[in-house]
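**Student:** Got a predicted model here, sequence first, then my questions.
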Amino acid sequence: MEIVQIVGFGLIAAVLILVVKEQKPLYAFGIAAFAGISLFLLVIGKIDAVIAVLENLSERAGVPSIYMATILKIIGIAYIAEFGAQIVRDTGQESIAVKIEFAGKVLILVMAVPIISVIVDAVMNLLPTGG
């Protein structure tokens, strides 16, 4: 029941932030950042098991490891960009949060280009030639 601990930690942090925010807004942000990073680090350890399963599946399916590594990097970029954008939103800086999300999307697109090109090549090889 780790989710109960995670939610409990989040609720305690939220109450502390509400109490401190009126008097010391900077401390409230520090509590929010600490809580967010702590929760992120707590959950990031669980990803190792998922990565191991995905690598096993890709080996059994005969998918080259470079593609699986790229997909995992893309997923990592998405999570980190979202996490960073949410922390920035907590400070009230919506415009910077949007730019973080945009940068994450651009990096994901850049990382996906090799995979997209392989998929396009495979589709082109399946199509009959007009001759």
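**Tutor:** It's in.

**Student:** contacts and neighbour counts: CA atoms only from here.
**Tutor:** Will do.

**Student:** measure residue 117 to residue 7 for me?
**Tutor:** Noted for residue 117: a distance of 42 Å to residue 7, by C-alpha to C-alpha, to the nearest Å.

**Student:** The structure to be compared is supplied as follows:
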Amino acid sequence: FALLTALATGVLLFLQICSPLGELLDMLRQMAEQAGVAEGYFGIVLKVIGIAYLSQFASQLCADAGEGAVAAKIELAGKVLIMAISIPVLTEVLHVVLTLV
């Protein structure tokens, strides 16, 4: 029952923070527009943050269930996904650095 309780608690907490999270995302989107950040890059950053939180949550659930090996694999998968998604941003940063040199 402990695993189900942890999962249910996590889902309920997520549902409670959805409204404030939406407001926060709107504020961040406005700030990104004012700073001149391209919409595509902002979307990538949001995806990276989402993957980080979801993989951490899933990893902690597995660790609570006594599945440490599975938790480690989930963390690794999250890191690989983050690297794959952030390639356009890394490429642009590298391009900017190389044009400065």
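**Tutor:** Here it is on my side, so go on. This one's a predicted model, so the numbers in the text were calculated from it and none came from an experiment.

**Student:** which secondary structure element contains residue 58 of structure 1?
**Tutor:** Here residue 58 of structure 1, judged by DSSP states H and E, is contained in helix 47-61.

**Student:** Stretch 6-26 of structure 2 vs structure 1, average distance?
**Tutor:** Average distance, stretch 6-26 of structure 2 versus aligned residues of structure 1 after superposition (mean C-alpha distance after the TM-score superposition for structure 1): 1.8 Å.

**Student:** Please enumerate the strands of structure 2.
**Tutor:** Read by DSSP state E, structure 2 holds no strands at all.

**Student:** Name the residues of the helix or strand harbouring residue 17 of structure 1 that come out as buried.
**Tutor:** Using DSSP H and E, residue 17 of structure 1 sits within helix 2-21. Buried residues in helix 2-21 of structure 1, counted by 16 or more other C-alpha atoms under 10 Å: 10, 13, 14, 17, 20.

**Student:** and the first one, what does it touch?
**Tutor:** When contacts are counted by C-alpha atoms under 8 Å, 6 or more residues apart in numbering, residue 10 of structure 1 is found next to residue 35.

**Student:** do the same with the last one
**Tutor:** The contact partners of residue 20 of structure 1, by C-alpha under 8 Å, 6+ apart, come to 27, 28.

**Student:** Over in structure 2, tell me which residue corresponds to it.
**Tutor:** Under the alignment (TM-score structural alignment), residue 20 of structure 1 pairs with nothing in structure 2.

**Student:** same check, this time on residue 45 of structure 1
**Tutor:** That one, residue 45 of structure 1, aligns with residue 19 by TM-score structural alignment.

**Student:** Just give me the closest of the buried residues of helix 2-21 of structure 1 to residue 29 of structure 1.
**Tutor:** Ranked by distance to residue 29 of structure 1 (C-alpha to C-alpha), the buried residues of helix 2-21 of structure 1 are led by residue 17 at 7.6 Å.

**Student:** Quick check: chain neighbours aside, which residue is closest to the closest one?
**Tutor:** Of all residues not flanking residue 17 of structure 1 in the chain, residue 28 sits nearest, at 4.8 Å (C-alpha to C-alpha, 6 or more residues apart in numbering).

**Student:** ok, the one you found - how many residues close by?
**Tutor:** When neighbours are counted by other C-alpha atoms under 10 Å, residue 28 of structure 1 registers 21.

**Student:** and it, how far is that from residue 5 of structure 1?
**Tutor:** 21 Å.
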